[in-house]
Structures are given as structure tokens and as C-alpha cells.
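Trainee: Model the following, please.
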Amino acid sequence: MSADRPKLFLSDNSASVHPAIWEALRRADEADTPYDGDAVSTGLDERMGEVFGCEVAVLWVATGTAANCLALATMVQPHGGVVCHEEAHIEMDEGGAPGFYLHGAKLLTVPGEGAKLAVADVAARLDAIRDDVHQVQPHALSVTQASEYGRVYRPEELMALGELARTRGLGFHVDGARFANAVAHLDCEPIDAVGAAQALSFGFVKNGGMTAEAIVFFDTGLADVARYRRKRAGHLQSKGRFLAAQIMAMLEDDIWLANAHHANAAAQEIAGACGNRLLHPVEANEIFVTTTQEERDAIRRQGFDFYDWGRDAARFVTAWNTRDEDARGLAKAIANL
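Mentor: Model prediction:
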């Protein structure tokens, strides 16, 4: 292997595709029913139901943005709003897609440490909204598991937020772009990392997938609405078996969970060298570290690639295929600053 091989900590989106995905795509390359009528697509409900231990309905889509927005569109009317963290992905990194898919519905943002929502803060935001036609009324609550800073909601936190949503008549959605990493950190049953959510955007691309994400509906009636919205949004692919095959491959032998364990372990290796430089506890596969520009330049000169996080910090993201020697090397580079 070349000595100057890339040592990527930019994003888990930079990672290569897991070999099981390529095998699954080859197996799926046979004539079958188009759209979502193929054998693999129709088997996703049962297989995902086994993962969560309950009845679910699963729709595949091509991107996490579409997964989040199509799920929320089943809960939110155009005149309503979605309560979310002020740094949630749907607020900061989806280019206005929620407003587009939800036909103008508004995001109602709430602050919170570690990009996590607390019940008291959400309740205060809801209490401040007058119940009249002059203000946007909340229709849904969306949380990110793990959060934008790699923080993980505990089962009791999710249950409390879900109870608040239920008592306030709100839908409850979980953006699970790094859901696998959250489950691996919690070492719990997958259903416990969802709480009482009606829908989960189950991320696979960041976890070794290629071009397929899953919307898991625990309120299966919402899936009937989402199917029409998926078609209207241009996400009903005619050869959907290739998306379904990717998801199914990741579920087999719990590859999704094994990949997350590896990424989390690599993150812990790096975090152990950061000391008081850590901006947030490392609970998934993201590490945020206080650094100067000169220190970041020094790390890059050693072959590591990552993102600056503002003027005074760096973000490092590990992946399912992060090499052990690279994680150790980055840890050493940070320790030596």
C-alpha cells in the first residue's frame, strides 16, 4: 500500500462501500417486479420488524434528506411546524428541503447542550406559541440520534420526549443518520434507541452503505401516505430492488451494528488522546477538538484529512473501515501537539 495513502477523517460519507453491498447488488441484477414490488423490497418490513421486535413498514429512498423530509411530511401540514434543535441537520444542512417537501411548513428551533433537546426546553418553546391562526402551530417533534455533535439520547430521554410529543398532540420523528452508532454506544435493543417515535430515518450510507436509506414507520398507517409522497417527490425508483438489496445486505448478520462498533471504537481511540481539548463527550463516531490553525496545519502535514470546525476547532469522523493504524496515528498526532 502506498505510503501516501489518504487518511480520511472528513466524514463517514467518505468511506468505501461495504463488500456485502456489492454482492447484494450483483444478486439483485435479475429481472423482477419494478418499483417496490420485488421480492427484496417486499421482504423489508418483516426483516426490519425482526430488528425492532415489532410491526413496521419500511420505505427505501436514495438520500437521508429525502428520508427525513418524507417522514415529516406525513405528520406536518403546510401551515404547521416541526420542533427541532437549532443545530439539527434538517435546519442547518438540508438546503431548505424540509420547507420544500413540507410545502412551506416551518422549523421551530430550540437550543440545547450537545445539539440535544431537553424536555423542559421543548415544553417552554411550545408554551410560548399562542393557539391562534396568527402563529405557526407545532405538528411534530424531530430529534437526531446521534446528535450533530455525536451525543446520544438515552432511552429514558427519548421516552420523556415522546411522552411530551404525545401529550401535546405532536408527531415524533427520529433522524437516525448515525442511528447505528447510537445503538452501538448504548448497547441496547434498537427499539430502545428510538423511544416512542412514529418514524425513524435509518441511515445506512454513513455506515458502509452506498445509495440507499430507509424510512422505518412504527405507525404503519403513515407509510401509506409516504408512498404517495415518495412517488410525487421523484424517489420511487423503477429498479427499486437495488436500493432494497443494499438495506437488506446491511441487516444480514447485523453488519450495520458491527460497522458502527468499529467506527465507535476508532473514535474512542482518538478521544483518549485529546484530554481537555474535547469539546463534547465522544459517544458515537465524531470527535470535536479545540485546535489552533497552526495545530491543524501540523496534523494535515502528517497526511490526515478532516474539516475545520469554525476558527478554533477541528472535527474528526471515523467510519466502518477506519484503519486501526490510522486511528492510532491520529491519536498520536493530537497527543503530540
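Trainee: going forward, measure contacts and count neighbours with C-alpha atoms only.
Mentor: Fine.
Trainee: For the chain, just list every one of the helices.
Mentor: 19-28, 39-52, 64-73, 89-92, 97-101, 119-127, 155-167, 179-186, 220-232, 241-251, 255-271, 293-301, 324-335 (DSSP state H).
Trainee: Among these, which comes closest to Leu8?
Mentor: helix 324-335 (8.7 Å; Cα to Cα).
Trainee: and this one, so I can compare the two:
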Amino acid sequence: MFFASDNWAGAHPAINERLSKESTRFAAAYGTSDLDRAIEQRFNEIFEKEVAVFFVATGTAANSLSLASIARPGGLTFCHTEAHVIEDECGAPDFFSGMRMVGVEGPAGKMLPENLIERIARYPQDSVHHGRAAAVTMTQATEVGTIYSLDEIDVISKIAKDNGLPLHMDGARFANALVSLGCSPAEMTWKRGVDVLSFGGTKNGCWCAEAIVFFDPQLAKDFAFLRKRTAQLFSKSRFIAAQFEAYLKDDLWIGLASHANTMADRLRTGFGSLNSARLAWQTESNEVFAVLPKASAKAASEQGAKFYDWLEPRDIPEKVGKDEVLIRMVTSFATTQEDVDQFLSICASA
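Mentor: Coordinates of the predicted model:
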């Protein structure tokens, strides 16, 4: 019963097999191998246009270097107040980009358009003392398991474009959002005005595979130097490419995300039938937030369940009682129906 995070899961067997195969051969280093080039072309096919792709090791690196690539002196980046980039990356995006994060409030983990407009207006381009608006970043799926609809992405994108700001998407759980919306990668990104994407694979079955995707290759003309200077150019980058080859082959990545989302649906349905527990709010990806009696959470933990206690968001629909606890549960490609049903059974009996 491992629900702490999807990055607790191992690597999918197909990805392990491809890594093992790659380990027995020689190939050119520093991203110049035939395999690296082939996977770059595969990204063009997935996104239905020519893109510039750069492999990095972690989601934090992907977000930080994406923002660094579009940074401006004195710049500010606007994101949701509880976004991963502002809450959980130890200031790395600020450090590498040289820009400050400015939080934008909104329910369900999503920036409210009117709040974004107001925040941007506080920092005009000639505001030398306070800094100037420079970029917008949105998390898809969000940090609280919700998803921006295509229309909502359009609105955020228009605000960014109206103010001359590039739009970055943190896609650590990109595949989970894609499956939930039932659209194509192109429809969720550049066709909506997204300029740069952090494309995550690690949370969805890879071992160590993240990519930065520029939808206008001109934006990436100097990025190779930035990646090298920040120690993210792997000499054996083909091992990231090999993971992506298996991950993207025959839409494995979509199947893995679909399974994780289905297991989350099973959890959501199960909590809805319990008298002793409730969903904290509705989610749409592979994250589930529930309010349990402390006794139930303790019983589940003692029987081997792994999950995280979670701080109450500012806009939680119903406050957590003194004898209750808010928990986060995340499903993965490796989550089974038995895991879900056992957890729910413990909650029901406790």
C-alpha cells in the first residue's frame, strides 16, 4: 500500500529492459548519439511540430532551467501560491533564473485569471525598485491533484501574451493530466500558447528521465550552454534517451498514466462510500486528498500503508476537525486494485 508518491514506485519493466540493452553497447556522448537524435525527432512527432528538446535529470532542474532560459534582469515569475516551484524546490527556480516567484491565489490549486492580472499590474516594466513581470508558470496537473481545462489554459495564456510574458508549464505529471483531459499533447501545450514545457517521465514509470521542450526552437538557441553550465549535460545522455524510447513506444506512457488515474478513481469512489472518511476536495489526476479520523490513519499506517499527512490549503472546502487528519495519496503505474481495496477496508473497519 504505497501511496506516499508516484516517485516511490520503481521503473517499469520495459524501461528497465531498454536500459539494460543500452548498457552493453558504445555510443557517442553528450547528447550526440543516434539514439538521442531519434528521440528528439520522436518529440517532434508527439507534439506535431518541430520542437527543441533537452534532457535533464530532475523535475527541479527542468523547471529551474526552463525559467532561467526566459529570465530577465529584475524579473518576476508568477505562479499559484501553492505551486511546486514556490513551495517545494528549495528556491532552485529563483536561484538558477535570478528571478523571484510571486504567488497568485486561486481555488483548487489554479490561478484565478483576475488575480493574475492584478499581480502582473503591480510590477510594470519600468519598476526598477520592485522588479518587472517576466514570466508565468502553471502546474499541470496541479499540486493539489486538479487540472487546468483547455479553456482555462487559454485564459492564462492570453493574459501572459497580452503582457508580453512567456508561459511555462510544469508537467511533472503531464501524462496524468493529458489522460484526464483526453486531448493530444499539442492541444494541451503550444496550441494553447505554452512556450516551454517541463516534460516529466520519472513519476510515471521512468528511472530518471525529464525533458525541457521549447515549442519555438529559437527560444532555445543558447540553452545548450545554460544546461552545460548548470551541470545538467549528461555525458551518457543516451541513457535518458533510452528511457524515453521505451516510455514513448506504443504509447506506454499514456497507458501507465491511465492506470494510475484509474486507481485514483477507485480510491475516490471508495472514499465516497465511507461514513468515517471523506474526500477533502475533488481531484482529477492520480492524487487523492482525504480527511480521515486520526484513528483510521493510524491503523492504516500500522498495517503498512504509506501516505503523507498534508497541510490544509488556504481554501479547503471543509475544515479538518481536531480528531481528523488530512492525507495525500498518490497512485502510480504500480498501484494495484488490491492495494486500494485493502486501504479502504482498513479505513472502513477502523
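Trainee: could the helices of the first structure go into TSV alongside mean neighbour count?
Mentor: Shown next, in TSV, are the helices of the first structure (neighbours: other Cα atoms under 10 Å):
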stretch	mean neighbour count
helix 19-28	16
helix 39-52	17
helix 64-73	26
helix 89-92	19
helix 97-101	19
helix 119-127	15
helix 155-167	18
helix 179-186	26
helix 220-232	16
helix 241-251	25
helix 255-271	23
helix 293-301	15
helix 324-335	18
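Trainee: Reformat those as CSV; add distance to Val317 of the first structure.
Mentor: Formatted as CSV, these follow (distance: least, Cα to Cα, whole Å):
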stretch, distance to Val317 of the first structure
helix 19-28, 21
helix 39-52, 26
helix 64-73, 18
helix 89-92, 16
helix 97-101, 25
helix 119-127, 29
helix 155-167, 24
helix 179-186, 12
helix 220-232, 31
helix 241-251, 20
helix 255-271, 7
helix 293-301, 15
helix 324-335, 10
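Trainee: which one of these lies closest to Asn13 of the first structure?
Mentor: Nearest to Asn13 of the first structure, of the helices of the first structure and by Cα to Cα, is helix 64-73 at 11.5 Å.
Trainee: Specify, as a residue range, where that closest one falls in the second structure.
Mentor: Aligned using TM-score structural alignment, helix 64-73 of the first structure spans residues 59-68 in the second structure.
Trainee: just stretch 12-25 of the first structure next, same as before
Mentor: Using TM-score structural alignment, stretch 12-25 of the first structure pairs with 6-19 in the second structure.
Trainee: Give me the mean deviation of the match of helix 64-73 of the first structure from the first structure.
Mentor: When the first structure is overlaid, stretch 59-68 of the second structure sits 0.6 Å from its aligned residues on average, using mean Cα distance after the TM-score superposition for the first structure.
Trainee: which residues touch that stretch?
Mentor: With contacts defined as Cα atoms under 8 Å, 6 or more residues apart in numbering, stretch 59-68 of the second structure is touched by 56, 85, 89, 92-98, 135, 168, 170, 172, 196-200, 210-212, 226-227, 232.
Trainee: just stretch 116-136 of the second structure next, same as before
Mentor: Stretch 116-136 of the second structure has contacts (Cα under 8 Å, 6+ apart) with 67, 70-72, 74-79, 102, 104, 159-160, 165-168.
Trainee: same thing but 6 Å
Mentor: By Cα atoms under 6 Å, 6 or more residues apart in numbering, the surrounding residues in contact with stretch 116-136 of the second structure are 74-78, 104, 165-167.
Trainee: Just give the closest residue to Tyr148 of the second structure, not the sequence neighbours.
Mentor: Gln140 (6.6 Å; Cα to Cα, 6 or more residues apart in numbering).
Trainee: Per the alignment, the one you found pairs with which residue of the first structure?
Mentor: In the first structure, Gln140 of the second structure lands on Gln145 (TM-score structural alignment).
Trainee: go on, Arg229 of the second structure?
Mentor: By TM-score structural alignment, Arg229 of the second structure lines up with Arg232.
Trainee: likewise Leu267 of the second structure?
Mentor: In the first structure, Leu267 of the second structure lines up with Ile270, judged by TM-score structural alignment.
Trainee: ok, now which ones touch its match?
Mentor: Per Cα under 6 Å, 6+ apart, neighbours of Ile270 of the first structure: Ala331.
Trainee: got it, and Phe9 of the first structure?
Mentor: Contacts of Phe9 of the first structure (Cα under 6 Å, 6+ apart): 305-306, 316-318.
Trainee: separation between the equivalent of Glu118 of the second structure over in the first structure and Val76 of the first structure?
Mentor: In the first structure, the residue paired with Glu118 of the second structure is Ala124, using TM-score structural alignment. Applying Cα to Cα, to the nearest Å, the value for Ala124 of the first structure to Val76 of the first structure is 20 Å.
Trainee: cool, and Val282 of the first structure?
Mentor: Counting by Cα to Cα - Val282 of the first structure and Val76 of the first structure are separated by 33 Å.
Trainee: Ok, Thr63 of the first structure next?
Mentor: Separation of Thr63 of the first structure from Val76 of the first structure (Cα to Cα): 20 Å.
Trainee: which one of these two has more residues nearby?
Mentor: Between Thr63 of the first structure and Val76, counted using other Cα atoms under 10 Å, the more crowded position is Val76 (22 against 19).
Trainee: The more buried one: what's it in contact with?
Mentor: Per Cα under 6 Å, 6+ apart, neighbours of Val76 of the first structure: His139.
Trainee: cool, and the one 3 residues further on?
Mentor: Listed by Cα under 6 Å, 6+ apart, the contact set of His79 of the first structure reads Ala105.
Trainee: change it to 7 Å
Mentor: 105, 136 (Cα atoms under 7 Å, 6 or more residues apart in numbering).
Trainee: what's the answer for the one 3 residues further on, then?
Mentor: Residues in contact with Val82 of the first structure (Cα under 7 Å, 6+ apart) are 106-108, 138-142.
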